[in-house]
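Engineer: can't give you the sequence, but here's the structure:
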């Protein structure tokens, strides 16, 4: 459901794979909601029977009204950015696999995409169908691609890139565990950055849990740098 309170817009839906937990998504990124909106969101979640309420990844500015409403940090995320140049990018890693193919994702790919997602992420971050839809709708323009080794093999990974004005976002990247380190992740990121460049984006942004050292190394190799203080996911236990 969408909550419209004054100028604030939030979405409340179940957290994937965790009964009794609700997810709050800010629909106007970069703008902190009012304290009354945060309180109203909590009351709505209680009325809908949730026992726990969790936010999407928030900046410290966006977090402030929820902290004042009693939310506490659940997980810290690294926020990374890099400028987007018009010149072509390439992955010079010695692990680069030249047989990786990237193509546009089709609707019939979605079950396989979610299977890759569940294999790649810990339960806290796994997407369900509603979460995948949210990722695809997070920005006005999107670029949804999948990777595979050849036409006869299943998907090895996928990426959702987005664009809003001059900002580009790597909104989701997942690689099958048995294919990690083989170049699919870098290939998908570079494909997304090239798409952003074609449409005039000047900076790309991505976030990942601070303990995800493999992802941090990959992003660093492709020119991303961390932007302190990062982001955080907040949580509030209800009915206490």
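Structural biologist: That came in fine, so what should we check first? What you are looking at is a predicted structure, and each value in this text was computed from that prediction instead of being measured.
Engineer: contacts, neighbours, all on C-alpha from now
Structural biologist: Fine.
Engineer: residue 145: what's it in contact with?
Structural biologist: 102-105, 158-160, 188 (Cα atoms under 8 Å, 6 or more residues apart in numbering).
Engineer: again, only using 10 Å
Structural biologist: Each residue near residue 145 by Cα atoms under 10 Å, 6 or more residues apart in numbering is listed here: 102-106, 113, 157-161, 173, 188, 191-192.
Engineer: this is the comparison structure:
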């Protein structure tokens, strides 16, 4: 293998199918993206391949997550290539490219167990864990029990994106804050995105998606100064009722290991943690 010349270069349109077919001849593959995602990453120069000519030896794909922070969305290594060698070959030029694009950090959600330890040997450090919760949809409506009189539950208006972005950034710690662009995307594709208004300002919001028999509460946030007043329960009850009305049988959501307040809220509503904790790994990008 040492006699083979490996060239690491930006992926091109012709490489898209080669990357998507990589699973056919490699075991160590992580692909947290679909075809359209890959097309965009290639167009933006955020995907590299290790090419020998007739065969790809590996690839690495990233995407901008928020200003200064990129997400490691996919990586693959051909069978027989030592993991540490392959990661070093691919990550060093990718990190340099990200630095040139203004990125300061690279984050990975370590769903695939085999990749965690090798990434930490490449300088990634554990930042947090993601916990997955699930419960059945309610048999009878919950909202009447948790509805509040001094706040208004209503849809988000498009002109309120900046106000919603400010709310989101106050409610969530780095790196979990959504950009305005991300919130616009959810406004367009979410099955339900509602806000709570009180005293003339947005104080909370929730975003829900329904896919057949399963719904996901993508986002639930309350301004810190308004927490502890039942607003989170109000939004959660509304989301659960909406999921039940749409025919979902189960509702899922995620939160961070350190967010004990959210965990108490969800457990109080009958959610239970399922699956394993997902490590969140982050590397600070520095010039060599």
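Structural biologist: Arrived safely, thanks for sending. Predicted, not measured: the structure shown is a model, and the values here were computed from it.
Engineer: mind checking the TM-score on these two?
Structural biologist: The TM-score (TM-score structural alignment, normalised by the length of the first structure) is 0.76; 221 aligned residues with a Cα RMSD of 3.2 Å.
Engineer: hang on, the earlier thing: buried ones only from the contacts of residue 145 of the first structure, please, as a PyMOL command.
Structural biologist: Selecting the buried subset of the contacts of residue 145 of the first structure in PyMOL, with 16 or more other Cα atoms under 10 Å as the burial test, is done by:
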select buried, resi 102+105+113+157+158+159+160+161+173+188+191+192
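Engineer: now the aligned residue in the second structure for residue 212 of the first structure: how far from residue 129 of the second structure?
Structural biologist: Here residue 212 of the first structure is matched to residue 259 in the second structure, going by TM-score structural alignment. Distance of residue 259 of the second structure to residue 129 of the second structure, computed by Cα to Cα, to the nearest Å: 10 Å.
Engineer: what about the two, which has more around it?
Structural biologist: Taking neighbours as other Cα atoms under 10 Å, residue 259 of the second structure and residue 129 compare with residue 129 leading, 19 against 15.
Engineer: now the more buried one: how far from residue 171 of the second structure?
Structural biologist: Taken as Cα to Cα, the span from residue 129 of the second structure to residue 171 of the second structure is 18 Å.
Engineer: got it, and residue 125 of the second structure?
Structural biologist: Taking Cα to Cα as the measure, residue 125 of the second structure falls 24 Å from residue 171 of the second structure.
Engineer: for residue 215 of the second structure, same thing?
Structural biologist: 23 Å.
Engineer: the longest helix along the first structure vs the second structure, average offset?
Structural biologist: Longest among the helix segments of the first structure by residue count, using DSSP state H, is helix 184-198. Average distance between helix 184-198 of the first structure and its aligned residues in the second structure, after superposition and using mean Cα distance after the TM-score superposition for the first structure, equals 1.4 Å.
Engineer: where in the second structure does that helix fall?
Structural biologist: By TM-score structural alignment, helix 184-198 of the first structure lines up with residues 231-245 in the second structure.
Engineer: in that stretch, what's buried?
Structural biologist: 231-244.
Engineer: one step back: among the contacts of residue 145 of the first structure, which ones are in strands?
Structural biologist: Members of those lying in strands (criterion: DSSP state E): 102-104, 157-161, 173.
Engineer: and those residues, which is closest to residue 54 of the first structure?
Structural biologist: Comparing these against residue 54 of the first structure with Cα to Cα picks out residue 173 as the nearest, at 21.5 Å.
Engineer: surely that closest one meets residue 189?
Structural biologist: Yes - counting by Cα atoms under 10 Å, residue 173 of the first structure touches residue 189, with 8.0 Å between them.
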